[in-house]
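J.: just need the structure, nothing else, for what follows:
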Amino acid sequence: MKKIIGVFIVLLMSFNGISAQEECDTPIAVLMAERIDGMNEVQQEYLRSKMEQLIVSQGISSDFFYTQFFLTADVVGMQNEAVPTIPASATCQCDIILKLVDRAGMKTMATQVVNVRGAGATEEKAIRNAIRLINPQNKKLLDFIKGAKGKVLAYYNQHTVQIVSQAHRLGGLEKYEEAFNLLASVPECCNRYDEVTREIIAIYPKARDKIGENYLKKARRIWTANQTGAAAGEACYWLSLIDPKSSAYSKAESLYAEIKGRVQVEVQHEMKVYDDNVDLVKEQINAAKEIGMAYGKGQQTEINVIK
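T.: Okay, here's the model as predicted:
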């Protein structure tokens, strides 16, 4: 009986470990080359959106931007054919090659080739219907994404210490946003994630004022250049990231009030408000992740096709 209970506990622990890994958000972005042979911009954007649906179905956030690992696609052997029917129709056939790429050295870590076929009233519709086969119902693709996620998690389990060390160095150089971007990329289910949180807590109080001043300057520059609804939204986005304890907060509040008073549209982003009831450590970790993600949005994301 004891042996059975022991086996049950081991199985339960294993199941919980697998569940935690499956639910763990993994930093894999979807990036496309500037140009894919045989596809126009609309078709490329549709392929990108289908790839995002695929990774989101496996618990991977599509919010990551500048990450070390990304999923991209190449298209080869595009064959379009007009079918002489009444009414006229068209067919499309090609291989879509999905690739998991490590940005460090631009190394391809895994590939999956999918032969897709589509038909439609026009060539445009035929290509779209072919791309539609890149979806979460495709078991081969799901297995590929699960494998890619496993490779990325294995990498972070192995390299968390080096990542924390690099972030510590960046923090010492006052490159706080870059440090937070690096730390935000580490999945919470990694074996040594507690070292990530300790580093964030160590850096954050030093970074708060400088980052707040930088974001205030960005917001002012955006708002001064163009006082439109779009500019208001962008400026308020940067203001919303400023910590209530930052030395820039009071000036940010004044600018925020000015913007809201000038524009006739609803401003999506609200200023942070300090709350004594919120766990300070958790608040700092979440704020650092937001800063890291914001930094990532501003980085170069265009790529060439990775062979």
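J.: from here on, just use CA atoms for contacts and neighbour counts.
T.: Noted.
J.: three-state assignment of the closest residue to Gly77 other than its chain neighbours?
T.: Nearest residue to Gly77 in three dimensions, chain neighbours excluded: Cys94, at 5.1 Å (C-alpha to C-alpha, 6 or more residues apart in numbering). Following DSSP: H, G, I helix; E, B strand; the rest coil, Cys94 is assigned to strand.
J.: got the contact list for Cys94?
T.: Cys94 sits next to Val75, Val76, Gly77, Met78, Gln79, Asn115, Val116, Arg117 when contact means C-alpha atoms under 8 Å, 6 or more residues apart in numbering.
J.: could you also give me the structure for this next sequence, so I can compare it with the first?
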Amino acid sequence: MKLRQILLGAAIAAMPVAAAAADCEIGMGIAPIMEGDQVPAAVARQLEAKLKTVLTHVGVAAGDYDCQFFLTGRFDEAFSQEAGGVGGRVLVKTNLQLAICDGENRKVFATATFPLKGVGASDQQALTRALGSLNARNPEFINFVENGKAKIVDYFDKNYPTYMAKAQKALKARDYDEALYWSTSIPECCAGYAQAAELASSIYQDKIDYDGAMLLAQAEGEWASDPSAEGGRAAYGYLSRIDPSAACYAKAKALGKKISASVREDYDFETKEKYRNAVELEKQRIDAARQVAVAWAQNQPKTVVKNNWIAW
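T.: Predicted structure coming up:
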């Protein structure tokens, strides 16, 4: 039996946390595995799932959405033979080659080869069992990932100004979600993180202010066109979505009180006021900004990463 290429082509963005290359959480992508000519689909799916699990255990945020850094791999040609014993069991041996890559710059950051051997009632079962040795306790796998992570940290240390410039460009176009994507991409353990976090917080506030102003204008329009209980409820539907830290929040609250006085219905701003205390915490603001960035990246059109530039 021959196993031809399995490319796990694809990508992800880095969504950071921690504080030294070994402790810093780096994002890395794994896309659905492309099946080789004789590679069972179930084995390809299991390998993808296993890689996500072991990457998480060694401090990598493994995801699916399209971006720059990714893990890719392939099986060498393999052979199978009867293992002997009862039930006609099969022995399969192969090598799994893995690479951590920068798809944007077409660079390979780290490579490793893992000899695999498994026994099962069929080639597929034997291959599935062969993947068992690929786990977070495997020293070679840990070294492989840590080496790749260190190269990614070095990349951000040298290139973070480019990310800042892209964030500023998107901000000028009022594309707040993209701006947050670029400004939150720099891991916490990298040079430039403090500047990027400050920029992300500023962008997030601009987004809140802009969205709030749009919602207030819609609320005012609803109330002006229909100053009744029904119009008040429609207006408050917009007011209730305005973040308490938005620049227009005082005006939104005043309009809410005006509507309440006219239609004799009490709208709850107290809960929103309590929420204000939470969102002012800088860490929560950065976390919220990252969530916006992740959502933006996940909604981008997927691209197929061609890995023929990777030398095995």
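J.: TM-score for these two?
T.: Superposed pair, TM-score by TM-score structural alignment, normalised by the length of structure 1: 0.68. Supporting alignment: 240 aligned residues with a C-alpha RMSD of 3.0 Å.
J.: hang on, the earlier thing: so which of the contacts of Cys94 of structure 1 wins on neighbours?
T.: Top of the contacts of Cys94 of structure 1 by neighbour number is Arg117, holding 21 neighbours under the definition other C-alpha atoms under 10 Å.
J.: average gap between the host helix or strand of that one and structure 2?
T.: According to DSSP states H and E, Arg117 of structure 1 maps onto strand 107-120. Once fitted to structure 2, strand 107-120 of structure 1 is off its aligned match by 1.5 Å on average (mean C-alpha distance after the TM-score superposition for structure 1).
J.: and the following helix or strand past that strand, how far from the chain's centre?
T.: Going down the chain from strand 107-120 of structure 1, the next helix or strand is helix 123-131, by DSSP H and E. With C-alpha atoms, centre = their mean, to the nearest Å as the basis, helix 123-131 of structure 1 stands 27 Å off its chain's centre.
J.: superpose on structure 2 and give me the mean offset of whatever helix or strand comes next after helix 123-131 of structure 1.
T.: Later in the chain than helix 123-131 of structure 1, the nearest helix or strand by DSSP H and E is helix 139-172. Taken over the aligned residues, the distance from helix 139-172 of structure 1 to structure 2 averages 0.9 Å (mean C-alpha distance after the TM-score superposition for structure 1).
J.: any buried residues in helix 139-172 of structure 1, and which?
T.: Within helix 139-172 of structure 1, the residues scored as buried using 16 or more other C-alpha atoms under 10 Å are 141-142, 144-145, 148-149, 152-153, 156-157, 160, 163-165, 167-168, 170-171.
J.: buried residues in the strand or helix carrying Val43 of structure 2?
T.: Assigned by DSSP H and E, Val43 of structure 2 belongs to helix 41-57. If you call a residue buried by 16+ other C-alpha under 10 Å, then helix 41-57 of structure 2 has these buried ones: Val43, Ala44, Leu47, Glu48, Lys50, Leu51, Lys52, Thr53, Val54, Leu55, Thr56.
J.: what angle separates that helix from helix 123-130?
T.: If you take axes from the mean of the first three to the mean of the last three C-alpha atoms, to 10 degrees, helix 41-57 of structure 2 sits at 10 degrees to helix 123-130.
J.: just the helices in structure 1 please.
T.: Secondary structure of structure 1 (DSSP state H): helices located at 2-23, 41-56, 123-131, 139-172, 176-184, 193-225, 229-240, 249-262, 280-297.
J.: gap between the second one and the chain center?
T.: Translated: helix 41-56 of structure 1. Per C-alpha atoms, centre = their mean, the centroid offset for helix 41-56 of structure 1 relative to its chain is 14 Å.
J.: average offset of the helix holding Val43 of structure 2 relative to structure 1?
T.: Once the two are superposed, helix 41-57 of structure 2 sits an average of 1.6 Å from its aligned residues in structure 1 (mean C-alpha distance after the TM-score superposition for structure 1).
J.: what packs against that helix?
T.: Judged by 3 or more C-alpha pairs under 8 Å, 6 or more residues apart in numbering; DSSP states H and E, helix 41-57 of structure 2 is in contact with strand 60-63, helix 123-130.
J.: for the one helix or strand Ala254 of structure 2 maps to, packing partners?
T.: Using DSSP H and E, Ala254 of structure 2 maps to helix 249-263. Judged by 3+ C-alpha pairs under 8 Å, 6+ apart, helix 249-263 of structure 2 is in contact with helix 193-225, helix 229-239.
J.: what helices and strands are in contact with the first one?
T.: In this case it means helix 193-225 of structure 2. Judged by 3+ C-alpha pairs under 8 Å, 6+ apart, helix 193-225 of structure 2 is in contact with helix 176-183, helix 229-239, helix 249-263, helix 282-298.
J.: what comes into contact with the strand holding Arg117 of structure 1?
T.: By C-alpha under 8 Å, 6+ apart, the list of residues contacting strand 107-120 of structure 1 from outside reads 89-102, 125-131, 133, 141, 144, 148, 306-307.
J.: how about a cut-off of 6 Å?
T.: 89-101, 126, 129-130 (C-alpha atoms under 6 Å, 6 or more residues apart in numbering).
J.: in ChimeraX, select just the buried ones from those residues.
T.: A single ChimeraX command selects the buried members of the contacts of strand 107-120 of structure 1 (16+ other C-alpha under 10 Å):
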select :89,90,91,92,93,94,95,96,98,99,100,101,126,129,130
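J.: tally of neighbours for Thr271 of structure 2?
T.: 9.
J.: shouldn't it be within a helix?
T.: Yes: under three-state DSSP, Thr271 of structure 2 falls within a helix.
J.: let me know which of the helices and strands packed on helix 193-225 of structure 2 is the nearest to Phe70 of structure 2.
T.: Closest to Phe70 of structure 2 of these, according to C-alpha to C-alpha: helix 282-298, at 14.9 Å.
J.: and the closest one with helix 270-279, angle?
T.: Using the same axes, to 10 degrees, helix 282-298 of structure 2 lies at 90 degrees relative to helix 270-279.
J.: list the buried residues in helix 282-298 of structure 2.
T.: By neighbour count with 16+ other C-alpha under 10 Å, helix 282-298 of structure 2 contains the buried residues Arg285, Ile286, Ala288, Ala289, Arg290, Gln291, Val292, Ala293, Val294, Trp296, Ala297.
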